[in-house]
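Trainee: Take this sequence and fold it.
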Amino acid sequence: MLRKIIPDPFLIVLISTVLLASFLPARGTFAVAVNWLSTITVVLLFFFHGAKLAREQVVAGLTNWRLHLAILGTTFVMFPIVGLIAMHALSGLIPATLATGLLFLACLPSTVQSAIAFVGMAHGNVGAAVASASGSQMLGVVLTPILMGLLAGTHGGSGGLEGIGEVAVQILVPFVIGHLMRPWLKGWIGRNKQLVNLTDRSTIVIAVYSAFSAAVLGGIWHQIEPGALAILFAVNAVLLAIGLAFSWSLGGLCGFSREDRIALLFCGTKKSLVQGVPMARVLFPGAQAGVIVLPVMIFHQMQLMACAFIARGFANRYDTAQRNRD
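Mentor: Okay, the predicted model is just below:
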């Protein structure tokens, strides 16, 4: 009974990280150091995920086209439809720029590092998550501007190839190198599981601190009225709940395994703050971009905290099942 009342420890860590960033955001040289640390943890995360995966898992992850279509359909079809409905339904209740920001949020690609970290934490299909989340970010460079142009009449350039190169350098290359080194590393990883798992959680915590620090220093919280902000929080929560319910139900209807449903749940519902902010600067005038990215920032924090709680629940049930088998 007491276990049900006590909050999840990792969720407490995330809330503490948000509070720390609110009162002591990363500035100047320290902000540069945080960015470098974030890059290092991302590289280590995918290196270890590559080393942990057996060859058959990687092949299954890359060839599971039904799962990839379900993830991309959730990200680039279901979410934009719901975002378009929300934008029109909230007309007059919140500023038009903020409503456009909700649609922009819905059209963004998936995150990569945090989505895969949550899939790994929940003992899902990490190989498929790497393939789908990386592919989502690559496709998002083209699809997000196109979707905004079709649904909101937004015009602007594309993000170029820089995002694709960053995904390759920070994610795919470490993953491949780690997998190629698996014959020499699998014994060490087996003996140091706690250290490897710490990489997953560290990546998420650093991402929360970095993103929230940038929001605080940008003064974005002062650009809208409290009433509109309250509505925005509520709509973001509903959008996240719809995404989670839809993706988990879709996995069941498609007959996916538990591991594949977990990959769909986390990769299909995540939205990338890292890719969203630079895209907003290209697609929208500078005066609007700051307000338009606010829904993304709020959703980003909500999805990290909600998914951390859900992933820990999956992990606890998995660990219990393993102990019962033993």
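Trainee: only C-alpha atoms for contact and neighbour calcs from this point on.
Mentor: Will do.
Trainee: Tell me where the stretch 151-300 of the chain has helices.
Mentor: Using DSSP state H, counting those that start in this stretch, the helices assigned to the stretch 151-300 of the chain run over residues 162-167, 173-180, 182-191, 193-217, 226-253, 258-269, 273-283, 286-292, 294-325.
Trainee: Counting neighbours, which bits of the first one end up buried?
Mentor: Pointing back at helix 162-167 there. Residues of helix 162-167 classed as buried: 163-164, 167 (neighbour count, 16 or more other C-alpha atoms under 10 Å).
Trainee: ditto for the second one
Mentor: For helix 173-180, the buried set under the neighbour-count rule, 16+ other C-alpha under 10 Å, comprises 173-176, 178-179.
Trainee: next one: the fourth one
Mentor: Under the neighbour-count criterion of 16+ other C-alpha under 10 Å, helix 193-217 has 196-197, 199-216 buried.
Trainee: I'd like to check what contacts it. Which residues are they?
Mentor: Under the criterion C-alpha atoms under 8 Å, 6 or more residues apart in numbering, residues 13-14, 17-18, 20-22, 24-26, 31, 34-35, 37-38, 41-42, 44-45, 48, 113-114, 117-118, 120-121, 189, 221, 273, 297, 301, 304 lie in contact with helix 193-217.
Trainee: Recalculate using a threshold of 6 Å.
Mentor: For helix 193-217, the external contacting residues (C-alpha atoms under 6 Å, 6 or more residues apart in numbering) are 17, 21, 25-26, 41, 45, 114, 117.
Trainee: one more to put side by side:
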Amino acid sequence: MAALAGTVGLAALFPVSGASARVAEVACDLAVALLFFLYGARLSTRETLAGLRHLRLHGLVVATTFVLFPLLGVATALLTPVPLTGPLQTGVLFLCLVPSTVQSSVALTGAAGGNVPAAICAGTYSSLAGLVLTPALAAWLLGSHTELSADGLLRIGLQLLAPFLLGQVLRPWLGGPLSRHKRVLTPVDRGSILLVVYTAFSAAVSQGIWGLATPLALLGLLAVLLALLAAALAATGLGARLLGLDRSATVAAVLCGSQKSLANGLPMATVLFGAQAGLMVLPLMLYHQLQLIVGTVLAGRWSRAAAGGAAPGSVPPALTGPGAPPAPG
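Mentor: Take a look at the predicted model:
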């Protein structure tokens, strides 16, 4: 979070432009390709297939991510008390089309005592589905706001999907070394994301983003994002109860279904929006911070409830009430 804030500040003070901007864009494309290659090389195909047994949980996460969220995004344009500027409203809708995340969902699920393998698979399936569904939904709902075309689809395939598939092919040889050197690779993951943020916001500063992001607009945006997060948390909790998921699966469903991936969303925004990407990713970046803060608070509550002697099948306090699942039979 501190690194993201610092990167935005750096882009505001020292944005790249001209020839330097073109160099940064090429470096950004290469970093994103490397990021998805590493995702593919580290993802265990066998474990992913084994996770298919959690069909109800995965169905709930996918439905929340690619059905409920887009509907909520469309609704914000009609129900927002403080009208957002065009790029911010488009950015909110794009945020609603982005897949769930893997890293933070898994970390928070583990901290809360939830089903970690299910969270890994749910986040992974959402990310894979997002490679196809996010561009398709963006072309349908955002229309002229995107630069999506046959060339754009080809770029998504070459920059995101092809490196991922190549990583899967080379996993038998690279999976072991990559697993043993996770700490070494962490700066690569985070550095790639920060480079995308810096490049996108440099372009946004050149286009006058601060004139669009007035204090009133930012307050309105923050209210919309909090409402989206609250709705997602409530919907996943209620859905888990209706589906009869146990406590650990409910924790995974709530945390995975309410999260959005910055690592996947930012590269897709650069492809879909081109030079306008910096104006569109501000809602996603703010939502990312909110989901981490709220998720950390919830995970802490659930963890303390479990450590306080709650029965193994009991429901965390934060999941009791209308959206609570039943205790497993």
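Trainee: Nearest to residue 268 of structure 1 among the buried residues of helix 162-167 of structure 1?
Mentor: Comparing those against residue 268 of structure 1 with C-alpha to C-alpha picks out residue 167 as the nearest, at 17.6 Å.
Trainee: State the distance from the corresponding residue of structure 2 for that closest one to residue 273 of structure 2.
Mentor: Mapped onto structure 2 by TM-score structural alignment, residue 167 of structure 1 lines up with residue 156. With distances taken as C-alpha to C-alpha, to the nearest Å, residue 156 of structure 2 is found 12 Å from residue 273 of structure 2.
Trainee: Check residue 62 of structure 2 too.
Mentor: Plainly put, residue 62 of structure 2 is 24 Å away from residue 273 of structure 2 if you go by C-alpha to C-alpha.
Trainee: Show me which of these two is the more surrounded one.
Mentor: Remark: of residue 62 of structure 2 and residue 273, residue 62 carries more neighbours, 23 against 19, as counted by other C-alpha atoms under 10 Å.
Trainee: buried stuff in the helix or strand where the more buried one lies?
Mentor: In this assignment (DSSP states H and E), residue 62 of structure 2 forms part of helix 55-63. By neighbour count with 16+ other C-alpha under 10 Å, helix 55-63 of structure 2 contains the buried residues 56-58, 60-62.
Trainee: what helices or strands is whichever helix or strand comes after it leaning on?
Mentor: Next in sequence after helix 55-63 of structure 2, counting helices and strands by DSSP H and E, comes helix 69-79. With contacts taken as 3 or more C-alpha pairs under 6 Å, 6 or more residues apart in numbering; DSSP states H and E, helix 69-79 of structure 2 sits against no other helix or strand.
Trainee: starting at the chain centroid, how far to helix 69-79 of structure 2?
Mentor: Helix 69-79 of structure 2 sits 18 Å away from the centroid of its parent chain (C-alpha atoms, centre = their mean, to the nearest Å).
Trainee: so how much does that helix differ from structure 1 once superposed?
Mentor: Helix 69-79 of structure 2: mean distance to aligned residues in structure 1 after superposition is 3.0 Å, counting by mean C-alpha distance after the TM-score superposition for structure 1.
Trainee: buried ones in that helix?
Mentor: Across helix 69-79 of structure 2, burial judged by 16+ other C-alpha under 10 Å covers 69-70, 72-74, 76-77.
Trainee: Tell me which two of those residues sit farthest apart.
Mentor: Based on C-alpha to C-alpha, the longest span within the buried residues of helix 69-79 of structure 2 runs between 69 and 77 and measures 13.1 Å.
Trainee: To which residue of structure 2 is residue 204 of structure 1 aligned?
Mentor: In structure 2, residue 204 of structure 1 lands on residue 193 (TM-score structural alignment).
Trainee: hmm, I was thinking of residue 219 of structure 1
Mentor: In structure 2, residue 219 of structure 1 lands on residue 208 (TM-score structural alignment).
Trainee: ok, that match to residue 128 of structure 2 distance?
Mentor: Taking C-alpha to C-alpha as the measure, residue 208 of structure 2 and residue 128 of structure 2 are separated by 34 Å.
Trainee: Which of the two has more residues huddled nearby?
Mentor: Shown here are residue 208 of structure 2 and residue 128; by other C-alpha under 10 Å, residue 128 has more neighbours (15 against 11).
Trainee: Return the subset of the contacts of helix 193-217 of structure 1 lying in helices.
Mentor: Among the contacts of helix 193-217 of structure 1, the members found in helices (DSSP state H) are 17, 21, 41, 45, 114, 117.
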